[in-house]
Structure formats: C-alpha cells, structure tokens
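A.B. asks: My questions concern the predicted model and sequence given below.
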Amino acid sequence: MTQQIPDSLPPIAAAIVVDDGRVLMVRRRVKEGSLSWQFPAGEVEAGESAEQAAVRETQEEVGVTVKASKVLGERIHPVTGRTMIYVACEMVDGRAHVVDAEEIAEVAWIEHRQLTEYVPYSLFQPVQEYLDVTLTR
C-alpha cells in the first residue's frame, strides 16, 4: 500500500553507481516497508539539482566520490509515495564503506545475477534497463 506523502516534500535523488560490473547498494537501518537494500539516496536540498544531491548523498552515506552522468528517470515510488529521481553515476574515488551509521547498516557491491536476491521486487524500468546493459558488458 502506498503511503500518502504531501507534495511539498522535496524529491529523493538515488545514485545508481556502477563500477567494475557491479552496482553499489546500501542496507538501511530502518526498513521502508519491504525496502531494505536500496541505492544511496536522499532528499534534494534547496538550490541543488537531483544530480548534485545524488553525488552528495553517496559521499555522505558511503564515503565515495562519484560523478553524475545522466538522469535515468523520475517516478512516484509505489511504496513510499515520494518523488524519486534516479541518477546514473560513475565512480571517481574512494572505497565504499558505512559513513552514516545512523542511517546505513551495510554496503555491498552487487553483480547483475545477484540483483533479485537483494531487491526481490521489480526495479523502476529505466533503472533495470540501465543495469541490464551496464552490468552485463
């Protein structure tokens, strides 16, 4: 069931970080419904773009520097009811680890064949298509 979220809340930018045939995922300390493993993500702050928010949140949550390459798409998330903007990002520097221990419990680099183990529900179609291409090169 979708929660009703006021439209006044800022959108959430999610960073889809692919490196060396794997995608970066985080396990949140607090589940959002069935959502446990997710992409690094957070609210777009006043004055920043979704791309800037995805880069910032990745640094704050897992300590890696990434560069936004393109927006993959936008939707109202079917579980949280929040506007989500998905941003493809490239690794620049760092080693992923838990930085924000209040929010993040664990970090993992996931191969294409492991996606359904970590994300047992269907991904947003543009994200799935992007991962299908970039993780199987």
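C.D. replies: Arrived safely, thanks for sending. Residues are numbered from 1 along each chain as shown.

A.B. asks: from here on, contacts and neighbour counts on C-alpha atoms
C.D. replies: Noted.

A.B. asks: Show me what counts as buried in the longest helix anywhere in the chain.
C.D. replies: In the chain, taking DSSP state H as the definition, the longest helix is helix 50-62. Within helix 50-62, the residues scored as buried using 16 or more other C-alpha atoms under 10 Å are 50-62.

A.B. asks: Name the residues that touch it?
C.D. replies: Applying C-alpha atoms under 8 Å, 6 or more residues apart in numbering, the contact partners of helix 50-62 are 12-15, 40-45, 64-68, 70-71, 85, 87, 89, 96-100, 103-104, 107.

A.B. asks: ok, and here's another one to check against it:
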Amino acid sequence: MTQQNTDERPGIAAAVVVDGGRVLMVRRRVSEGQLSWQFPAGEIEPGETGEDAAVRETREETGLTVRATKPLGARVHPKTGRSMSYTACEVVGGTAYVADAEELDELAWVAHGEIGEYVPYGLFGPVQEHLDAVLRA
C-alpha cells in the first residue's frame, strides 16, 4: 500500500473568462503575497478535472455559469508554489457579482490594455498569449 503525502495540497484551477472583449478578474479579501487580483480559481476537488474545477469555482465565486473551451496550460506558480492549471472559459449564463463575499472583495471586467494595472508582475505565458489573441480584435 502506498502512503499519500498529507503535506501535498490539491492543485488550483483558474478560469480565464472572456466576455464582451474583457477578461474577468477577482480581488481576494486576503492577498496571497503580491497576488491581489487574479482569475476566479480554487482547489481541485477529488475526482474533478482542472476544467471542471475552473467552471465550479467561477460559479461559486461570481455567480456566472461558464463553459470550459480549452486548457491553456499548467505550472507551479512562482509566487505561491502551488500547482496551477488554467482553462479558457466562455460565459453561458448569469451576471457576474461577488457571490462569495467571504472570499472575494470585488470583481472587474478588465480590458486588454488594463491587465498590467491589475497584474503588474505579468501573466503565465500561455494565458497572456490567449488573451492577446482573443482581446486584440
């Protein structure tokens, strides 16, 4: 029988939600280091895929119903050390609001040219490439 490392935390799934030429960003009540504004995200639950978790977390945090359209990549986050997966998503219903007021302080729909104001340390390369492609019309 193999022993599972109990110190290993579940991976985090982030949803890169684009709608109306803007990307959805949320600000956490408690920052993780420099991370204040980020994509809707949360831990991947047992039996869940990263895509499923990104869709679920978006609904729980913002009230939006989204559909995963494609995986954008994975990495160990350089600021938090957490295993991260990123999924492009599209809105299929609802209006974004702070649905989880214990976790989130506010949310914003951010234009391509404003991303650096919200995330001054830069985005994960494949996420930036995706946003460059879909937000620069």
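C.D. replies: It's in. All values reported here derive from a predicted model rather than from experimental measurement.

A.B. asks: Tell me how they score on TM after superposing.
C.D. replies: After superposition, the two chains reach a TM-score of 0.94 (TM-score structural alignment, normalised by the length of structure 1), with 132 aligned residues with a C-alpha RMSD of 1.0 Å.

A.B. asks: that older thread, quick check: next helix or strand after the longest helix of structure 1?
C.D. replies: Using DSSP states H and E, the helix or strand that follows helix 50-62 of structure 1 in sequence is strand 65-76.

A.B. asks: Tell me the residues of structure 2 aligned with that next one.
C.D. replies: Counting by TM-score structural alignment, strand 65-76 of structure 1 falls onto residues 65-76 of structure 2.

A.B. asks: average offset between that stretch and structure 1?
C.D. replies: With mean C-alpha distance after the TM-score superposition for structure 1, stretch 65-76 of structure 2 departs from structure 1 by a mean of 0.3 Å once superposed.

A.B. asks: gap between that stretch and the chain center?
C.D. replies: When C-alpha coordinates are averaged (C-alpha atoms, centre = their mean, to the nearest Å), stretch 65-76 of structure 2 and its chain have centres 8 Å apart.

A.B. asks: try stretch 82-94 of structure 2
C.D. replies: Distance, stretch centre to chain centre, for stretch 82-94 of structure 2: 6 Å (C-alpha atoms, centre = their mean).

A.B. asks: Please apply the same query to stretch 64-71 of structure 1.
C.D. replies: How far stretch 64-71 of structure 1 lies from its chain's middle: 11 Å, per C-alpha atoms, centre = their mean.

A.B. asks: got it, and stretch 34-49 of structure 2?
C.D. replies: On C-alpha atoms, centre = their mean, the centre of stretch 34-49 of structure 2 falls 6 Å from that of its chain.

A.B. asks: Stretch 49-67 of structure 2 now?
C.D. replies: On the basis of C-alpha atoms, centre = their mean, the separation between the geometric centre of stretch 49-67 of structure 2 and that of its chain is 9 Å.

A.B. asks: Tell me how many other residues crowd D7 of structure 2.
C.D. replies: D7 of structure 2: 6 surrounding residues under other C-alpha atoms under 10 Å.

A.B. asks: Which strand or helix spans W109 of structure 1?
C.D. replies: W109 of structure 1 belongs to strand 104-111 when assigned by DSSP H and E.

A.B. asks: Now the next helix or strand after that strand: buried residues?
C.D. replies: Following strand 104-111 of structure 1 in sequence order, the next helix or strand is helix 115-118 (DSSP H and E). Buried residues in helix 115-118 of structure 1, counting neighbours by 16+ other C-alpha under 10 Å, are found at L115, Y118.

A.B. asks: Check the mean deviation of the strand holding W109 of structure 1 from structure 2.
C.D. replies: Taken against structure 2, strand 104-111 of structure 1 registers an average deviation of 0.3 Å after superposition, with mean C-alpha distance after the TM-score superposition for structure 1.

A.B. asks: now that strand: how far from the chain's centre is it?
C.D. replies: Per C-alpha atoms, centre = their mean, the centroid offset for strand 104-111 of structure 1 relative to its chain is 11 Å.

A.B. asks: burial count for V66 of structure 1?
C.D. replies: Neighbours around V66 of structure 1, by other C-alpha under 10 Å: 23.

A.B. asks: doesn't A88 make contact with it?
C.D. replies: No: the criterion here is C-alpha atoms under 8 Å, and V66 of structure 1 misses it with A88 at 9.7 Å.
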